[in-house]
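In: Okay, predicted coordinates and the sequence, questions at the end:
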Amino acid sequence: MDLLSPSSSFADPHPRRSWWGWGAEDEALPDSECTALGALVPGAAETPLPVPGIADLDLPASRVAAPSALGHLMSDAPEERAGHTYGKAYRDVVRALYRDLRPAPDLVARPRSEREVTDVLDWASDADVAVVPYGAGSSVVGGVEYRAGLHRGVVSMDLTGLDRVLEIDRVSRAARIQAGVLGPALEDRLRPHGLTLRHFPQSFEFSTLGGWLATRAGGHYATLHTHIDDLVESLRVVTPAGVNESLRVPGSGAGPSPDRLFLGSEGTLGVITEAWMRLQDRPRHKASATVFFEGFDAALSAVRAISQSGLHPANCRLLDPGEAALAQVADGGRSALVLGVEAADRPVDGRLTELVELARDHGGLPAPTGGEGGDAAAGTWRSAFLRMPYLRDALARMSVISETFETACTWDRLPLLVDTARRALGATVRKATGAEAMVNCRLTHVYPDGAAPYFTVIAAARRGSEVAVWDDIKAAAIEVLGDLGATVTHHHAVGRDHRPGYDRQRPEPFALALRAAKQVLDPAGILNPGVLLDPADRPGTARGGSAPG
């Protein structure tokens, strides 16, 4: 059993996407299961919010029309506009359930070539129409929602039409790939060559290569190659000022990296259209084990020892007692450490044994049936991990907050950060709702010098107050992270929701350089306004007049 990656095949390679919630439409929990789930949370609503149909929506009228030369690329159909209004954050799901589609784009563009991407940007720059690059819309930080209110119209540019693997260099183990390809399709096209990108974020089925690059996504590797950055040879990016293509080399010391400018730029500096990506041979040997701890502090010490051992486990997920119980991996107040190792060319049982022994040295108790093929607890964790976004949506329908946020800090500050976040978020929920919250923590990625804790907050809210309570929780989390010197995001990106924390974290000289880059690359200020920088940072443009046609 491969406990680290999604299934290698899908019954339906093109599932109908939910316009309002996570993932595939037919995977959403039915009303009866929503009600049963809500009954487990004191104070939850008694009945689920209904799911609106597209015909039930009152979308604002489109303010702009596609020019005739681009009409074949663009649509103002209600299902297109509704499905591209929001990402998949909790507050996005709730607003969709309440039929609040005020930020809907006026048009959805679906280019199928780089030339068409350029044509859309050229028209939009002249017409003062904002363009929001859209991979597959799995952003949980407001990354694809237009909020600026300064442009004459908004186009959501859906890039999933750029979905080909253009070239494979088997000798160098690399491939040139278009940015709009979804995770499963990419792996399917690499599989016949015995290769894999091996980048599996939780959103793997519903996100694109370009989205991973633009947000500096974290994959399933818990150590070593944790971010998509590590897998990039070169990028090709279309900007209103021209096409930027970096030199394809294994490494370079020639000045600041041109790739780093666009990795994590979230569509505000340009549109990533292609990338040369480093690949690897598909792993044939895999093993996993789960180790239980009576105390979370002892578990933290064990994970730190593992991260500094040089053994580089592919999976090293530490679940605190609440998270372990939620995933049905452990009970009785125990923490659980899920370990996984893999290799293409040699057995890995010996390395797994070393990792388990390190955990034993810190009081860990291994679960039975580890080794090649996995163990039952690890399999249970994987199933819960992939199912969790659908459960989040079901809780949203029951007016239960189910929010997650992630960060990273050094080992010396980690225990204080975890304790402070738990107390602060619990106090925030009590003040906002009068109820107690469940605040859980797990480590998703670990480094020799620190780790990335990932928090889950679950609490009932009064029906109609869900977004306000979510906003309070987000503000409290950002304040705690800033006060304790932790990053506002480890792999979810900045978007619009994390802007206050990003502005606080970002050095001012770098902010000046970023604003200058924005003004040069996007002089009309049309690209994803409000992400990373204020829309007001763009040069002034004339307002008023009739909408462009």
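Out: In hand now; what should we look at? Note that this is a predicted model, so its numbers are computed, not measured.

In: Only C-alpha atoms from now on, for both contacts and neighbour counts.
Out: Noted.

In: May I ask which helix or strand encompasses Thr85?
Out: For Thr85, there is no helix or strand it lies in under DSSP states H and E.

In: wouldn't it be in contact with Ala104 here?
Out: Yes: between Thr85 and Ala104 there is a contact at 4.5 Å, judged by Cα atoms under 8 Å.

In: Next one: the residue nearest the centre of the chain from Glu145, what distance?
Out: For the chain, the residue nearest the mean C-alpha position is His492 (4.5 Å; Cα atoms, centre = their mean). Separation of His492 from Glu145 (Cα to Cα, to the nearest Å): 15 Å.

In: ok, and here's another one to check against it:
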Amino acid sequence: MGRSWWGWGNVEDAVRGEELDALLSRVRALTSGELVGHEAPGVDALGLPRPRVRAPEALAGLCSDDVADRAAHAHGKAFRDVVRNLHGDLRHVPDLVARPRDERDLVDLLDWCGRDGIAVIPYGGGSSVVGGVEPRFDDRPVVTVDLERLDRVVEIDPVSRAARIQAGVFGPRLEEQLRPHGLTLRHFPQSFEFSTLGGWLATRSGGHYATLYTHIDDMVESMRVVTPSGVSESRRLPGSGAGPSPDRLFLGSEGILGIITEAWMRVQERPRWRAKASVRFADYGAAVAATRAVAQSGLYPANCRLLDASEALINTGVAVEGGVLLLAFESADHPVEASLGRALELCRDHGGEVRDEAGGESTGDTWRSSFLRMPYQRDALARHSMIAETFETACTWDRFEELHGAVTEAARRALREVAADGVVTCRFTHVYPDGPAPYFGVYASGRWGSTVAQWDEIKAAVSEAMAANGGTITHHHAVGRDHRPWYDRQRPDPFAAALTATKSALDPSGILNPGVLVP
């Protein structure tokens, strides 16, 4: 299959035909915009500038200056990235795309770039939605380092149930290599098919589990990172109290401190027992209370996603007043029906009506299918002048009602101010005993040529509302360049100073991913 240079995933999987007709029909019922389709330009029509730098002869075989290669590595996969690509607006592109074969190649690339003052952007699958892989600067040439060749499960320790895995491996190939051993990492972010282990680690990815093992952090045993100042490798241990954790330094560092080359990851036996159900609520407040009860019960469901009424209608076709809670349990060791049964008792205590306990396609199945198609559908809507994007956060339970109201109102007010007609939805992607991770969606009619500017105003408004009402600027999408203004305000000043000093120590020439996390 061929990857799309301008949008999500594979060209062959784009929304078209009956699926496109059905999508546009649903959108017309929600908005009043005129849905006229547009196509992305061919890469040969982009007029990209010539590379400003040439690789030394010893590294030339690792580097590509192909126009399509450079265009495909210029942006991530956020709505604003897709729309700019549709307009052929690639103001900043890498001069070269380098693909190291091994760690020695990577060290040589960093030595060359540090010596010549060339910026380096580490690149996994390029699925960033926060400007994390975009060379948004003009003052120096840039080499994007794509780790796709480092894609092997190198070693498996079945006794400790861990695997040493190279950072450039994409999700499907990772699971393919673990499957013969009866093992799985069981980390399935929405970007699973088009993102890598190194990207998950560098951005603290959130994955399959709605509770307990929510972030990739929870699965790390040790990491190996190549920095301009040397190689850092932490010791394999189940836990340690020996000072601040080296792994915590690099988890979430977004490529500014070094490039992750491999990690020992905790893996699991593949699940054998599963149980699931959906629960409908007539009142949203009751649905939230039920979700909190499940999150605080110690049952730890694998799936515990609450969809508000709009989200349920758009992505499952279920019409409900309050919301739909999707529950699922799984285990490799024991049956899980009893855990599901207790969770459903808690939901009934809050007025929930249980559905889909057995047989046929469940609401959860419909949701999962829709979830996997969402990025492709987002691209189709973007081609039709729609604003279709998401933003996410996390807060404590005591602040949720206030935050939800403030963020929803900020989004609606911003929609009115940019003259966009649409809806705001909310779902919980993850839940903790002390709070949820709300994930908001905006679906609105825009004006072709203005949708990026319209979205930027909406994004700024909701980000301010989250910051003012106890939310984080990001729960799992990372900081990148887009979230920097709010991240700078969220982190403590002493920590900012320590991070800046660490950056100077590990990357003295300041070549790694300039503009991300720190000035």
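Out: Yep, that arrived. Remember, it's a predicted structure, so these values are computed and weren't measured experimentally.

In: who's in contact with the residue nearest to the centre of the first structure?
Out: The contact partners of His492 of the first structure, by Cα atoms under 8 Å, 6 or more residues apart in numbering, come to Ser139, Val140, Val141, Thr215, Ala217, Gly218, Glu406.

In: Run a quick neighbour tally on the aligned residue in the second structure for Ser307 of the first structure.
Out: Under the alignment (TM-score structural alignment), Ser307 of the first structure maps onto Ala295 of the second structure. By the measure other Cα atoms under 10 Å, the count of residues near Ala295 of the second structure is 24.

In: Which parts of the stretch 251-400 of the second structure are helices?
Out: Assigned by DSSP state H, counting those that start in this stretch, the helices in the stretch 251-400 of the second structure fall at 284-295, 309-316, 337-349, 363-383, 397-417.

In: Make TSV from these and add distance to Thr214 of the second structure to it.
Out: Shown next, in TSV, are the helices of the stretch 251-400 of the second structure (distance: least, Cα to Cα, whole Å):
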stretch	distance to Thr214 of the second structure
helix 284-295	13
helix 309-316	22
helix 337-349	19
helix 363-383	17
helix 397-417	17
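
In: The aligned residue in the first structure for Asp434 of the second structure: neighbour count?
Out: Alignment note (TM-score structural alignment): Asp434 of the second structure maps to Asp449 of the first structure. Neighbourhood size, Asp449 of the first structure [other Cα under 10 Å]: 12.

In: Would you mind measuring from Asp449 of the first structure to Ala314 of the first structure?
Out: For Asp449 of the first structure relative to Ala314 of the first structure (Cα to Cα), the value is 17 Å.

In: next one: Pro52 of the first structure
Out: For Pro52 of the first structure, the distance to Ala314 of the first structure - Cα to Cα - is 41 Å.

In: ditto for Gly332 of the first structure
Out: From Gly332 of the first structure to Ala314 of the first structure the distance is 27 Å (Cα to Cα).

In: who has more neighbours, those two?
Out: Legend: neighbour count by other Cα under 10 Å for Gly332 of the first structure and Ala314, higher for Ala314 (22 against 10).

In: Does the more buried one touch Phe200 like I think?
Out: No: assessed by Cα under 8 Å, Ala314 of the first structure is found out of contact with Phe200, at 11.5 Å.

In: Overlap of the contact sets of the two?
Out: His220.

In: out of everything not next to it in sequence, what's closest to the aligned residue in the second structure for Asp393 of the first structure?
Out: Using TM-score structural alignment, the equivalent of Asp393 of the first structure in the second structure is Asp379. Ranked by Cα to Cα, 6 or more residues apart in numbering and with sequence neighbours excluded, the top spatial neighbour of Asp379 of the second structure is Gly7, at 6.5 Å.

In: residue in the first structure matching the one you found?
Out: Aligned counterpart of Gly7 of the second structure in the first structure: Gly21 (TM-score structural alignment).

In: Look up how far Tyr90 of the first structure lies from that match.
Out: From Gly21 of the first structure to Tyr90 of the first structure the distance is 9 Å (Cα to Cα).

In: Now do the same contact list for Leu101 of the first structure.
Out: Leu101 of the first structure neighbours (Cα under 8 Å, 6+ apart): Leu57, Asp58, Leu59, Pro60, Ala82, Thr85, Arg95.

In: Map it onto the second structure.
Out: By TM-score structural alignment, Leu101 of the first structure lines up with Leu90.

In: which SS state does its match fall under?
Out: Following DSSP: H, G, I helix; E, B strand; the rest coil, Leu90 of the second structure is assigned to coil.

In: Touching, Ala289 of the first structure and Gly373? I think so.
Out: No: between Ala289 of the first structure and Gly373 no contact is recorded; they are 9.6 Å apart, counting by Cα under 8 Å.

In: Have a look at those two and say which one is more surrounded.
Out: Looking at Ala289 of the first structure and Gly373 with other Cα under 10 Å, you find the greater number of neighbours at Ala289, namely 29 against 15.

In: Alignment lookup: the more buried one to the second structure.
Out: In the second structure, the residue paired with Ala289 of the first structure is Ala277, using TM-score structural alignment.
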